[in-house]
Every structure is written in structure tokens, then in C-alpha cells.
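Enquirer: Take this sequence and fold it.
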Amino acid sequence: MQVTETLNEGLKRGYAITVSADELSAKVNEKLAEAQPEVEMKGFRKGKVPMPLLKKQFGQRLLGEAMQETIDGAMNQHFEDSGDRPAAQPEVKMTNEDWKEGDDVNVEMSYEALPTIPEVDLSVIKLEKLVAKADDASVTEALENLAETAQNFEDREEGAAAEDGDQIVIDFVGKVDGEAFEGGSAEDYPLTLGSNSFIPGFEEQLVGVKAGDEKAVEVSFPEDYQAEHLAGKAAIFDCTVKSVKAPQAAVIDDELAKRFGADDLAALKTQIAERLEAEYAGAARAVMKRGLLDQLDNVVSFELPPSLVDAEAKQIAHQLWHEENPEVEGHDHDPVEPTEEHNKLAERRVRLGLLLAELGQKAEIQVTDAEMTQAIMNQARQYPGQERQFFEFIQQNQQMQQQMRAPIFEDKVVDHIVEQADVTEKEISKDELQKAVEALEEDE
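Expert: This next block holds a predicted model:
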């Protein structure tokens, strides 16, 4: 076998690989010799089929296997000897298209090598860790929000008109073309006006009704309504208003605390403070991580594989285009060409991605099975009733596993860097932290 370098420009590499006909023939004979003891053929005892007959029967198929194994072996040996790590799957093609048995095999292999990542002295990284405490005002605000979610409704005075946010109790019968339809009727139904729980236009027409009123609500089902036989059709709902109730926030006391699983109000306040501070810590970490990545981006420079940058820039441009055109759900639109801004962002992401991967590899950082399982379980909760199916889908999908593993690995590498960096704490208010987070979003 002969391997000859044909291209070495920057990170681009090219090689011509020649596998001689004699090598292929020897490989095929080796495979036939391995298989011969187990082969059975009519007219011969097991293991006694002559080699020429075996070659005639199986040689063509084994020739393809031998060719693939030999080329794969040459590629693996090349990467082992050169130390190159391809940025993506190498492109391999056979150049003698008129090849026939007995000819040498000529193959071209090309790829972009991953760059050599320079050493980084992590101790020179200086980071500021923001710390925000949950003050009394924030805890009180959270308590009031909880009380709103636990609100009750009490009857308004006789003759009072329903307002937006009130709850009305109604009987209704829905009709399309004068005929009642299945699922369109109910009795003693509690409807909160402004909740948007009914089809558009329904609740607005009931603002101002009083207990005892009868009202025909005229609406049209949306064109994309889930029940196809109703989609886009006009309907009339004959409604009888049985009562009008005003919202009453729950009293903030020990009883409210017990409704949320706490022993008393003091315990609930403690739980709320802990939850808020956990949220603040998460936001502060995001700010510190951005500062870390900015510093790494400034102190490290190396050549980037053009194909990785190009792919990342196209992905960024495509994602941002969809954010600007949310009405387009499919991906059959015209190609979105990356701008210079997209390319710069792509270079940053690729550079930092390669650097973090290198630092993580040197630190022997691994994502454990337990961490992956926890991540999958957390995401599976977004699909109530289908958790098992989601779990099995992830287990069978290597690409999805990699997508879930990547952010876990990155966070662990960031933690590793932070442990070695010079970190100082700075206590700030919740509002100051919020401004810092908003500044991050503006820079994205």
C-alpha cells in the first residue's frame, strides 16, 4: 500500500492511497481461509470445500469487504502516524472508475485537520461572581403572586355586571347551521373572562352580562381548529348566565402556606427566598460564563477549519431568519446567505467550542451516565404521559444524545476553568442583576 500527500495548505489535507491488486488478493485469500472450516456445500464435507470453488462462490463479495477494510485500515494508520484529527468525516473517493478485478485501487482522501490548540494559563483569568440576595420586597412580591394563583371567586352583588377577570358560571349549547354539535354543550361551567380558554371572540362577548341573562354568542372556529369538521365554521352558543363572581386573592397566612406544602408562613417564605436565590445564582452564572468566554476569545487565537465555520454561520443565519419570520414553519424556503456578522459569530463559537473541548479532554472531563439520565428525565417531563416513549427515542438516537450531552460537558468544563481562575464576589441587588442579564441578551 502506498500513501502520498497531495495537499497541505493550512488545515486542508489531501492524500492519494494506492492498494495493490496483490494486497487485495491476499486479503481475500485470508478471509476465505478463515471461513473455510465452517463452510458447507453440497458434495463436500464441512470444511473440505476446495479453495478455488470457495473463491468462485464468495470471492466477489469478499473482494468488496477486503477493499473497504484495507482502505479503512490505511486511513486509521495515517491518523495514528500523523496525529491529525479530522474536523469532519474525511471525503474518500475512488479515482479509477473503470477499475476491474486484478487492477490496483486508487483512492483520494481529503479532510480538514483540527488545529493545534495553544496552552492557556487559566490562573490569569479574572472573573467577577455576582451575588444577589432575596430581599423582603422580592419575597413579598412572590407571595402575592402565589396568592393570586390560589385566588377564590365570590358572588358579586345582585345585578352586578361581569368584568374582565371575573368568573361567570354558565350553561351553554353550541350550534353550527342550527344543529347542536358533540362537545359543544355544558352545564354549570365556570369560565374566567380573559383567560382565553375558549375560542377567540367568545369571552369578550360575555363581558357585561349579569346573573340570569341569556345571550347568544356568535363566533367562528379558527381555520386550524383541531376538530376538522368544525374548523372555519360559524357557530352560535346559547348561554345562560347563572352567577357572576369576582376574584378574591387568597389571604397570605399559614393556611395558604399549607396549600403549597409548607408547615407555616415562615417556612413558605424561607422556601421562596431559597428558590429566588437559586434563580439569581443561575442568572449570575450566565453573566460570569459570558465574561469567561469573552476573555478566552481574546487570549486564544488559532486557525479554524473553514468547513466548521461555514456550517456554523449557515446555521446561525438560518436560525435568525426563522426568528424574524416566525410564520414560516417549514425549511423549504430559499437558502439564507450568512452575513459578515454571522461569520464573525460563527468564528467565535467554533474557536471557543474547540478550545473548551480541548480543555475538557486534557482535564479528562466526562459526562456520566447518571448525568445523562437526569438530563433526559428533566426533558421528558415536558411530554406528560409520553415520558417512556421520549426516553426510548433518546436512547435510540445518537445525534439527540450528543445534542443533550454537549451542554452538560460544556458546563462541566466551565466549572473546571472557574475553579482555577481568579474569582472575586460582588454583592448586588436583584435589579442590578436583571440589568446585567438584559445586557447579555442585547449583545447576542
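Enquirer: switch to C-alpha atoms for all contacts and neighbour counts from now on
Expert: Noted.
Enquirer: what comes up buried for the helix or strand hosting S185?
Expert: Using DSSP states H and E, S185 sits in strand 179-192. Neighbour counts over strand 179-192 (16 or more other CA atoms under 10 Å) mark 185, 191-192 as buried.
Enquirer: got it, and stretch 250-260?
Expert: Using 16+ other CA under 10 Å as the burial criterion, the residues of stretch 250-260 that qualify are 250, 256-257.
Enquirer: And for stretch 96-111?
Expert: Per 16+ other CA under 10 Å, stretch 96-111 contains these buried residues: 104-111.
Enquirer: that older thread, L54: which of the buried residues of stretch 250-260 is nearest?
Expert: Lowest distance from L54 to these (CA to CA) belongs to A257, with 81.5 Å.
Enquirer: Please provide the structure for the following sequence as well, for comparison with the first:
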Amino acid sequence: MSVTETLNEGLKRGYQIVIPAGDLDAKVNEKLKEAQPEVEMKGFRKGKVPLALLKKQFGQRVMGEAIQETIDGAMGKHFEESGDRPALQPEIKMTNEDWKEGDDVEVSVAYEALPEIPEVDLKGIKLEKLVAKADDASVAEALDNLAESAQNFEDRKKGTKSKSGDQVVIDFAGKVDGELFEGGSAEDFPLVLGSGSFIPGFEDQLIGAKAGDEVAVNVTFPAEYQAENLAGKEAVFDCTVKAVKAPAKAELNDELAKQFGAEDLEALKGQVKERLEAEYAGAARAVQKRALLDALDGVVSFELPPSLLDAEAGQIAHQLWHEENPDVEGHDHPEIEATDEHKKLAERRVRLGLLLAELGQKAEIEVTDAEMTQAIMNQARQYPGQERQFFEFVQQNAQMQQQLRAPIFEDKVIDYVFELADVSEKEVSKEDLEKAVEALDDI
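Expert: Next comes the predicted model:
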């Protein structure tokens, strides 16, 4: 087998591989002999099928395997000796298209090599870490929001008509074709008007009702209703309004604290403060990460593989187009051309992506099985009732695994660089931190 270099310009590489017919024939015979003891064929005992017959029966398929294995072996040896790492899957194609058995096989291989990444003095990078503390006013504001979310309802003045947002306590009995149906009746049911808890049209007909009113609510079950015996049917619910209650903010006290799993109000305040400061820390990390990426982008420069740049620019253009056209789903839209702005952004992303990958590889940073499992679990929560199917999908989809692994790996590399860089802390107010976050663009 001979390997001849045909292209070496920048990061582009090209090779011509010639596999002699004799070598291929020998490899085919070797593979058939390995399989011979296990082959069964009518008229022959197991393992006694003649090699010539095996070759006639399976030779073409085995020949394809032999060609692929030979090319893979040659490229593996080439990458090991040259140190090249292809940016994308090499393009491999057979050049003697009129090939027939007994001919040499001629194959062309083309790829773009990943560039050499220059060393970076990480200890020389100066960064500022913003630190914001949760003050009493912020904690009080967060507690007020909790009190509003833990909404209570208080009886309205007797004779007051209900309105959207009120809670009505009702007895109801539903009938279809004059007959009560299973699950269509309840007593002392608390229903918040406007909440969309019941089928469309039900709650609207109770707006304006007073305690003591009898209301016949006429509705039609949706055609896709979960109970097939009710889907699309007209129904009447005889409702008795027993109380009308107005929403009222819960009081900030120990009882409210217990609703949120705290022992008392002071403990809840402590939990709220911790949560706020965790949010501030996350925002500060985003600001610090941007500063780090800006710093790295300013100290490294190297040639970038055109194929990676084109792919990234196309992805950016496609993503931004969909953000501007949220009503269009899927890919049924005109071809989207990457602009100079998209290409400039792609250069930054590809350069930093390659640099972070190199730093992570040299530092032997890896994403653990536990970290991947946690990432999959977090994603699976978006599909309630289908978590198992999602897990199986990810296990069988290498691209999805990479999409989940990549951000974890990047965060671990960023943390690694933070540890080596010269980082100074600066205490700021919540407002200053918010301004710093707002100043971040979409890069």
C-alpha cells in the first residue's frame, strides 16, 4: 500500500492511497478463513464449506470491509505519525470508479487539520470578580414576592359579585344528555376564576355570581378531551355558589415560612438571602467569564479551519433568523446566508472553542459519568412522564451526548483558568451587578 501527499496548503491536506489488489485479496482470504469454522451451508458440515465457495458467496461484502479497514488503518497510522487532528470527518472517495475485482483500489483523502494552539500564560491574565451581598431591602422585596405567590383568599362582603381572580367555593353536578357522569360532581370546590383550571367557558359563566346563587353552566367538552366518552359533548353543570373570596397577600410570619419549608420567618429570611447571593454569584460568574474570553481572544491568534468557520457562521445565521422569525418552525424557509457579522462572530467562537478544548485536554479535564447523568436528568425533567424514553434516546444519540457534554466541559475549563488567573475581588451593589450583566452582548 502506498500513501502519497497531494495537498499541503495551510490547514488543508490531501492524500492518494493505493491498495494493491494482491493485498486486498490476501486480506479477504484471511477474513474468510477466520469466519470459516462458524459458517453453515446446505450440503456441508459446519466449518467445512470450501474457501472458494465462501469467496463466491461472501467475497464482495468482505471485500468492502477489507477496503474500509485498510483505509482506516492507513489513516490511523498517518494521524499517529503526523500528529494531525482532522477538524471534521475526512472526505474519503474512491477515484477509480470503474474498479473491478483484481484491480488496485485508488482512494483520495481530504481533510482540514486542526491548527497548533499557542501556549497562553494563564497566570498573567488579570480578572475582576464582582461580589454582591443581599441587603435587607433585597431580602424584604423577595419575601414580599413570596407572600404574593402564597396567595390567600378572604371572604368578600356579603352580596358582592365575583370577578376574575376571585375564588368561588362551589358545589357542582355535571350532566350530559340529562344524565350525571362519573367525575362530574364535587362539593366545596375552591375555583379561582380566570385560572383556566376547568374546561373553556366554565369559569367565565361564574363571573358576576354572588354567594347563594344557583348557576347553570353550559359548556362543550373539547374534541381532544382525555375522557373519550365526553369528548365533543355538550354538558350542563348545576352550580351552587357557597362563597366568594378576594385574593389577599399572605402575611409574613412563621406560618408562611413553614409553607416554604423553613422553621420560622428568620430561617426563611436566611434561605432567601442565600438564594439571592447564589443568583448574584451566578451573574458575577457570567461577567467574569466574558472578561476571561475577551482576554483570551486578545492574546491568541492562529489559523482557523475554513470548514469549521463556515459551519459555525451558518449555525449563527440560522439561529438568529429563527429568533427574528419565531413563528417559523422547522427548516421550511428560504436559504439563509451568513453575513460578515456572522462570520466575525464565528471566528471568535471557533478560536476560543479550540483554545478551551486544548487547555482542557492538556489539563486532562474530563466530564464524569455522574456529571453526564445529572445533565441528562435535568433535560429529562422537561419531558414529564417520558423521562425513560429520553434517557434511552440520549444513550443512542452520540450528537445529543456531545451537546450535553460540551457546556459541562467548557465550564470546567473556565473554572480551571479562573484558578490560575490573577483574580481580584470587587464588592458591588446589586444595581451595579445588574448593569454589568446588561452590558454583556450576545457573543
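Enquirer: Let me see the TM-score of these two.
Expert: The TM-score (TM-score structural alignment, normalised by the length of structure 2) is 0.88; 443 aligned residues with a CA RMSD of 3.2 Å.
Enquirer: and which of the buried residues of stretch 250-260 of structure 1 is nearest to F390 of structure 1?
Expert: Nearest to F390 of structure 1 out of those is A257 (CA to CA; 34.9 Å).
Enquirer: can you tell me which residues contact the closest one?
Expert: Counting by CA atoms under 8 Å, 6 or more residues apart in numbering, A257 of structure 1 touches 263-265, 267-268.
Enquirer: same deal with Q151 of structure 1?
Expert: Contacts for Q151 of structure 1 (CA under 8 Å, 6+ apart) come out as 247-250.
Enquirer: same thing but 6 Å
Expert: Contact analysis of Q151 of structure 1 by CA atoms under 6 Å, 6 or more residues apart in numbering lists 248-250.
Enquirer: Ok, K46 of structure 2 next?
Expert: 39-40.
Enquirer: so P338 of structure 1 sits in a helix?
Expert: No - checked against DSSP: H, G, I helix; E, B strand; the rest coil, P338 of structure 1 lies outside a helix; its state is coil.
Enquirer: From E442 of structure 1, how far off is it?
Expert: Going from P338 of structure 1 to E442 of structure 1 by CA to CA, to the nearest Å gives 20 Å.
Enquirer: between these two, who's got more neighbours?
Expert: P338 (18 against 7; other CA atoms under 10 Å).
Enquirer: Not counting stretch 122-139 of structure 1 itself, show me its contacts.
Expert: Applying CA under 6 Å, 6+ apart, the contact partners of stretch 122-139 of structure 1 are 273, 277, 284, 420-430.
Enquirer: Using a markdown table, lay out those residues together with secondary structure.
Expert: Formatted as a markdown table, the contacts of stretch 122-139 of structure 1 follow (three-state DSSP):
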| residue | secondary structure |
| --- | --- |
| A273 | helix |
| E277 | helix |
| A284 | helix |
| Q420 | helix |
| A421 | coil |
| D422 | strand |
| V423 | strand |
| T424 | strand |
| E425 | strand |
| K426 | strand |
| E427 | strand |
| I428 | strand |
| S429 | coil |
| K430 | helix |
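Enquirer: Could you check which residue of structure 1 pairs with V417 of structure 2?
Expert: Applying TM-score structural alignment, one finds that V417 of structure 2 aligns to I417 in structure 1.
Enquirer: Its match: neighbour count?
Expert: 20.
Enquirer: distance of the spatially closest residue to it that is not a sequence neighbour from Q366 of structure 1?
Expert: Once flanking residues are discounted, I417 of structure 1 sits nearest to L122: 6.5 Å by CA to CA, 6 or more residues apart in numbering. From L122 of structure 1 across to Q366 of structure 1, the span is 20 Å (CA to CA).
Enquirer: could you pull out the strands for structure 1?
Expert: Using DSSP state E, the strands of structure 1 run over 2-9, 12-19, 91-94, 105-112, 126-132, 152-155, 167-176, 179-192, 214-220, 234-248, 422-428.
Enquirer: Quick check: ChimeraX command selecting the buried ones in the contacts of A257 of structure 1.
Expert: With 16+ other CA under 10 Å as the criterion, this ChimeraX line picks the buried residues out of the contacts of A257 of structure 1:
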select :264,265,268
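Enquirer: ok, K233 of structure 2 touching F221?
Expert: Yes - if you go by CA atoms under 6 Å, K233 of structure 2 and F221 touch, sitting 5.4 Å apart.
Enquirer: Identify the residue spatially nearest to V131 of structure 2, adjacent ones excluded.
Expert: The shortest distance from V131 of structure 2 to any non-neighbouring residue, by CA to CA, 6+ apart, is to E427 (4.6 Å).
Enquirer: mind checking what the one you found lines up with in structure 1?
Expert: E427 of structure 2 maps onto E427 in structure 1, by TM-score structural alignment.
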